[in-house]
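Engineer: Show me the folded form of this:
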Amino acid sequence: MLSEGWAKVYITVEGDSGDIERCCEKKDSHMEDLSLQYVNLEESENLERHRTEGFSSSKALVVRRGAPFRVSLQLEDRTFHPKTDFLRIKVMLGSLYVIIPVTSSKKVSSSSWNAYIDPEGLNLQSPSIFICSPASASVGCYRFQLCVFTQESQKAYAIGKFILLCNPWCREDAVYVPFEDQREEYVQNDSGLLFMGTPMNLVSRPWSFDQYEPGVLEACLNLLQVSPWHQKNTRLDYLNRNNPVYISRVVSAMINSEDDLGVLKGNWSDDFKQGVHPSMWTGSGDILKQWAQSGYSPVKYGQCWVFAAVMCTVMRVLGIPCRVVTNFNSAHDTNANLVIEEYYTETGQKLNVSKDSIWNFHVWVECYMTRRDLGPGMDGWQVLDPTPQERSGGEFCCGPAPVKAIKDRRIDLLYDIPFVYAEVNADVLSVIVSKGRVISYSKDTEKVGSLILTKAIGFPIHQSITGDYKHIKSPTSSLTSRRSTMSGDSTLTGSSNGVSVSLTLDRAQVAGEPVCFTVKVINRQNVAKKMKVHFNAQAKEYNHGPSDAFWETHGVIKLAPMEAKVVHQQILPAEYAHVLGDNLINLAVVVEDMDSQERVLASEEFNIASPHLTVQVADSIVPNKVQTASVSFTNPFSHPVSGVLTVAGAGLIQGKVNFRVLSLCPGGRMEQHITFVPSMVGTKMLQASLSLTNISSTIRGFKMVSVHGA
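Structural biologist: Next up is the predicted model:
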């Protein structure tokens, strides 16, 4: 019976005898043989030293490049004689290998592989060897051997495998981050928030990155192995895996399945019968494991936030700091003129005729790395977008584009900077057409890229990074400073010199409450006017044009010379209930001068936020002990609801727990108690979602749980 942590080793010969001869040089002597009995990979110590404790379920030791890890030898027959015995380590990545002499000096180089016998407390029967990779070593799963050479004999022992990741703690690594709180957030944190909705009504969707869940590390490594780059030229791919720029482009392409055996199949239609609706995913683990277990068939289905969240998982697993970013009012400028045209009818219905488009929000990732390929000044956060939109270098990927280059419009640099620049900087031209003729237009230079968010470090709230992408008037870029612009307070006068109109939502909209808004019409001339007023609401998905109007009303107002009038309107819950779910609403007003037929448009797109589940847990949580949580919900709708409650939490609950929620009357309250046994120390996310069966809507909630060591 082997003691815990010790592995039996086997004498092995790789290829021909030349491999061993390269490890050792034969000398003549009649000294007693030196044999290796066991090797201890010192997993507990090495995982802690390399901050990879979460990967303890891996079958291979997981370490980071640029830092030493220790293996202990158990010799049999005799002790190690430093003056006459020699050791070599052979490290192999595919067909690549390096042979490292084991020295007695702790002096190591960050640019080459090193190995030395621990000089402190040297036990000649059980010596320890420290192995250190260069800070620019390739990421992957390595095999390694120990070559033992004495004056009498030479042997090679297969020790096993280790997985080498990037190292944000190592100054010489291209992904080095100097602050511990950032490393904890952007590498080690296994949960986060994805921001959706609109700037004035943010939706914070909980997401479990799941990087420490069993099978996820292996799936991320397999992603590199099945990529076209690896299949085309294995040797070159292994060599290039030392560079986070290369790795990130491979991963960006492999998250979508457009060109390859990628992880996710995108679907922006209304038909999700062949898979899972993108809004139903709550974490990356199920997606990555399903992809790996299916033999690399694409998982159905993903949309931008799913693509980005899964990529964030892969990058954090590989040791590259990563965060999910949301760009509100994200432009897709197909003709690259930095202008997005939007067309409306004379009564305010938005038309689907433009090849350009604006997504209410678009989600991508940023990865932190040195850009040695671009020179100084472009280091730091880089945009990467795995959502398949346009090809880059022949592949459906995007980035890494330095955020600094986007801000300064350095479109001469790699990669895809013009595309991302347009996403955050294009102007919007709103055009009213009648019988094929333009009768009014207005231009908005602030709408696109109006707010760019990521999760704050250490807290479950948003942080604006708008100022990183664009030169803005206020350095704080606070949500409140943008609200007036986004809600339509800025007057869109169009081509009319006589009348201006503005549209303002009275408050952030919540399901079950009326949508209340205010329209202000100002007569800027010294003559009385009679005006037709057309109101129009259309449902839309975040990345599509709207469908037909589900609500409209019309009226007439009279304005005295230089008079301003305020009109209050509301859309009742019963009138919008059938368009709830993940839809948004395009609301428009067109004011028509009945004498001159001049028309002026004001519009706003907004979301109606779903109610929340309330998740509560005890204050003191410790690992490996049964804990209790409760999930409660009060029905705010005017009709009964029912559905399925799902509770999950990486490091807290194994898999998912489902409960059926029977008919809950309007105003009725449900409470469900859950028991769980935390398996990991740290801050974890317990998340719950209630998928309603009679409404196309999912109610969500989460609670951050601090699991303290015993």
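Engineer: C-alpha only now, for contacts and for neighbours.
Structural biologist: Will do.
Engineer: Now name the helix or strand holding the residue most central in space within the chain.
Structural biologist: Nearest to the mean C-alpha position of the chain, by CA atoms, centre = their mean, lies Ala309 at 3.0 Å. According to DSSP states H and E, Ala309 maps onto helix 304-317.
Engineer: could you check the angle helix 304-317 makes with the next helix or strand along the chain from that helix?
Structural biologist: Later in the chain than helix 304-317, the nearest helix or strand by DSSP H and E is strand 322-332. On the basis of axes from the mean of the first three to the mean of the last three CA atoms, to 10 degrees, strand 322-332 is oriented at 150 degrees to helix 304-317.
Engineer: who's in contact with the helix or strand following strand 322-332?
Structural biologist: Next in sequence after strand 322-332, counting helices and strands by DSSP H and E, comes strand 339-344. Residues from elsewhere that reach strand 339-344 (CA atoms under 8 Å, 6 or more residues apart in numbering): 331-333, 350-354, 356-358, 426-433.
Engineer: For ChimeraX, what selects the buried ones among those?
Structural biologist: In ChimeraX, this line selects whichever of the contacts of strand 339-344 come out buried by 16 or more other CA atoms under 10 Å:
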select :331,332,333,350,351,356,357,358,426,427,428,429,430,431,432,433
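Engineer: contacting residues around the residue nearest to the centre of the chain?
Structural biologist: With CA under 8 Å, 6+ apart, Ala309 has these contacts: 194, 207, 209, 283-284, 324, 365.
Engineer: Show me which pair in these is furthest apart.
Structural biologist: Using CA to CA, the two most remote members of the contacts of Ala309 are Gly283 and Val365, lying 15.7 Å apart.
Engineer: more crowded one of these two?
Structural biologist: Per other CA atoms under 10 Å, whichever of Gly283 and Val365 has more neighbours is Val365, with 27 against 24.
Engineer: Now that one: which helix or strand?
Structural biologist: strand 357-369.
Engineer: Now the second one, please; I'll put the structures next to each other:
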Amino acid sequence: MAEALILENFELDCGTNNRNHHTSEAGCSRLIVRRGQAFDIKLQFSPRGYEEGVDQLSLFAQTGPCPSEDFGTEAHIKVTDSLQEGEWSAAISSVDGENLVLSIISPPDARIGKYALSLETSTGIEENSCNLGEFFLLFNPWCPEDSVYMENDEERTEYVVTQHGIIFQGTKDSIDFVPWNFGQFEDSILDAALEVLDKNPKFFEDSTTDCTQRNDPVYISRVVSAMVNCNDDNGILQGRWDNRYTDGVSPMTWIGSVDILRRWKKFQCQAVRYGQCWVFAAVACSVLRCLGIPARVVTNFNSAHDTNSNLVIEQYWDEHGTKQNKHRDMIWNFHCWVEAWMNRLDLPEGYDGWQVIDPTPQEKSDGVYCCGPAPVLAIKEGDLAINYDVPFVFAEVNADVVCYVEQKDGTVRKTKYTSQVGQNISTKAVGKDSREDITHNYKYPEDSEDERRVFEKANQHASVPREPTEKVPHAVDMKIKVPEKTEKGSDFDVFAVISNNTAEEKECRLTMCARPTSYTGEVGPECGMKDLLNLNLEANSEKAVPMKVLYEKYGSTLTQDNMIKVVALLHDKSTEDILLAVRDLHVKNPSVKVRVLGEPKQQKKLVAELSIINPLTEPLEGCSFTAEGAGLTDGIVVKELDGCIEPGQEAKVRVDLMPQLSGLCKLVVDFESNHLQGVKGYRNIIIAPLPK
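Structural biologist: I've put the predicted structure just below:
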């Protein structure tokens, strides 16, 4: 009778396996592998080694609270001579006395999550079982059979492995670069990402069915979209847009997802206060990348919110240029969402690739505040019947804008107004910090035959079909011109530039006003006004009418979005036509400078010097710098300054860094004070590796 085969020791070889599976930046203390790709474990037996033909080895891999082979959450894996790709399989890689190396592979459509792994040995007479610990299984963009496979290696690096990025804000005419630390491989982030799945209502309703569907990136991305906001569940972030954040953290203050996800997990999944669209999108991007789904943050400028599904945004204004809240339809200066890369096995052929996933809670989808995944190609082609939520995203980039002016006598007149939604759709370029314009992915060129074709197709699904907009030249045109530089603390002039394209002199009334505004369009008190009752326009001429905007007027009422809405209304007295021009002006913050002192080397102390000059006419109080960077800091580092920073004075602090990773890292910085908030800066640092 053969002596029992007893496992004396085992090693999951996390270091080698994690490097091979592109997860080594998460450390080597836990085994984190990707589906459809083999990994090795080392076994040591005693008092004798493995004997072929005598000993039989089997592995059990289980995930979820109720593992089941029928539901794909349990695998019984017999160890054979060679791996069988496409299924759970294990094979002996090498035998050396008492030591044995096993190779294990999962199918490319395996359920992701945390697995328990155990070994069963049998001599035909005696059986033994032992626990080998746990491993984490993720999606695999490197595996051609995985539904998230991405062929281009540079894109895989950018959208899965890179832990930092750039998010675009501002206005379509003044685009701002905001750095962000995604930190998907930082400590505890994988645990938080898996907790997102385990805290979703579908898991509580039916954990077996929920875990069974965790092989599908469509299902996972839909859960993530719903769970990043807290409107229906124990979601990560609470949204707020009213500029009152004293009982939490202002959305403008965040510089990364790591602190948000750690707070959510630490405090038993209580929603973190507060988020707005780019924060929701960035956190979703971190979770998706962490789970292995390629993802990127996208910004849509002049983003429409069509509440009644008629593909038209209707706006009402009074005679003084004040917007009236008669409809819920809105146009945001910008709106951020996530694109995730996947094959759509649930759809007809042709809708693979980038999918829009929007976790900002705006409208319900299947009774839940989530949006997507909506194929970008379906949006471009106007295929509004395709899942999920294509009509909503289509309207965000394609809706028409119709404006009305309500006069003193109560009559309402439609105005001549040209505004295009869905402008300068932007994402970070691959491998560099510049902006890539991807508008062409979402829509065809204006006035092209393809645009007309898509309009007619999409119009069939609108709740109220719209008539195509006729583009006719105006007898009188008007646009608002703003200076190239509008820095916080300075005064500046804005101009209404009016063109009389007729052979007749025109007598008009011009009303101009400026008001601080949030990026969602909510306006504050007047900070600039001009009312010309009798403005004469010579025939075939152009006239520029200035209006001064003073810091002493806008400074105290400017929101943290740093935007001012300028509205001009021109009444043509001869035709009774009303012309409307609107422009959102982005007031620039000063820059935070980041200097690196010392030679950047892995596991060697490094110092970063952070500084900013007060550009305002009043002192800054309550000043602090916050810095973080994946592989550079252990979470966020906060440096508070004593006293106040006088006008023109420099605020400066130093931050100690201890680089844990080699290669390109990004130190992201935020500066806060009573009069300057959400001021960002960053520095790319290339860390030399440890000598071999």
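Engineer: corresponding residues in the second structure for the helix holding Ala309 of the first structure?
Structural biologist: Mapping helix 304-317 of the first structure onto the second structure (TM-score structural alignment) gives residues 277-290.
Engineer: again, but for stretch 353-373 of the first structure
Structural biologist: Aligning stretch 353-373 of the first structure against the second structure (TM-score structural alignment) gives residues 326-346.
Engineer: and the matching stretch, how far out from the chain's middle?
Structural biologist: Chain-centre distance of stretch 326-346 of the second structure: 11 Å, with CA atoms, centre = their mean, to the nearest Å.
Engineer: Buried residues in it, which are they?
Structural biologist: For stretch 326-346 of the second structure, by 16+ other CA under 10 Å, it's 329-344.
Engineer: one step back: can you give me the buried ones in the helix holding Ala309 of the first structure?
Structural biologist: If you call a residue buried by 16+ other CA under 10 Å, then helix 304-317 of the first structure has these buried ones: 304-317.
Engineer: TSV for those, including distance to Leu217 of the first structure?
Structural biologist: Output for the buried residues of helix 304-317 of the first structure, formatted as TSV (distance: CA to CA, whole Å):
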residue	distance to Leu217 of the first structure
Cys304	22
Trp305	21
Val306	18
Phe307	17
Ala308	17
Ala309	15
Val310	12
Met311	13
Cys312	13
Thr313	9
Val314	8
Met315	11
Arg316	10
Val317	6
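Engineer: between the residues you listed, which is nearest Gln37 of the first structure?
Structural biologist: Closest approach to Gln37 of the first structure among the buried residues of helix 304-317 of the first structure (CA to CA): Val317, at 33.4 Å.
Engineer: Nearest spatial neighbour of the closest one, chain-adjacent residues omitted?
Structural biologist: Gln211 (5.9 Å; CA to CA, 6 or more residues apart in numbering).
Engineer: The aligned partner of the one you found in the second structure and Ala475 of the second structure: what is the separation?
Structural biologist: Per TM-score structural alignment, the equivalent position to Gln211 of the first structure in the second structure is Gln184. From Gln184 of the second structure across to Ala475 of the second structure, the span is 55 Å (CA to CA, to the nearest Å).
Engineer: Who has more neighbours out of these two?
Structural biologist: Shown here are Gln184 of the second structure and Ala475; by other CA under 10 Å, Gln184 has more neighbours (29 against 12).
Engineer: Isn't the more buried one up against Leu190?
Structural biologist: Yes: between Gln184 of the second structure and Leu190 there is a contact under CA atoms under 8 Å: 7.2 Å.
Engineer: Give the residues shared as contacts by the two.
Structural biologist: By CA under 8 Å, 6+ apart, the residues touching both Gln184 of the second structure and Leu190 are 287, 290.
Engineer: Run through the residues that contact Lys488 of the second structure.
Structural biologist: Shown in contact with Lys488 of the second structure (CA under 8 Å, 6+ apart): 551, 555, 587-590, 615-616.
Engineer: Compare those residues with the first structure and list the overlap.
Structural biologist: Retained in the first structure (both residues aligned by TM-score structural alignment, their matches' CA atoms under 8 Å) from the contacts of Lys488 of the second structure: 551, 587-590, 615-616.
Engineer: Tabulate these (TSV), appending neighbour count.
Structural biologist: Formatted as TSV, these follow (neighbours: other CA atoms under 10 Å):
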residue	neighbour count
Tyr551	19
Val587	19
Lys588	18
Asn589	17
Pro590	18
Pro615	20
Leu616	20
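Engineer: Quick check: the farthest pair among these?
Structural biologist: Farthest pair in those (CA to CA) is Tyr551 and Pro590. Separation: 14.9 Å.
Engineer: Now check the first structure for the residue matching Lys680 of the second structure.
Structural biologist: Per TM-score structural alignment, Lys680 of the second structure is aligned with Arg700.
Engineer: What strand or helix carries the nearest residue to that match once chain neighbours are set aside?
Structural biologist: Once flanking residues are discounted, Arg700 of the first structure sits nearest to Ser689: 4.3 Å by CA to CA, 6+ apart. Take DSSP H and E as the rule and Ser689 of the first structure turns out to sit in strand 682-692.
Engineer: Perfect, that will be all.
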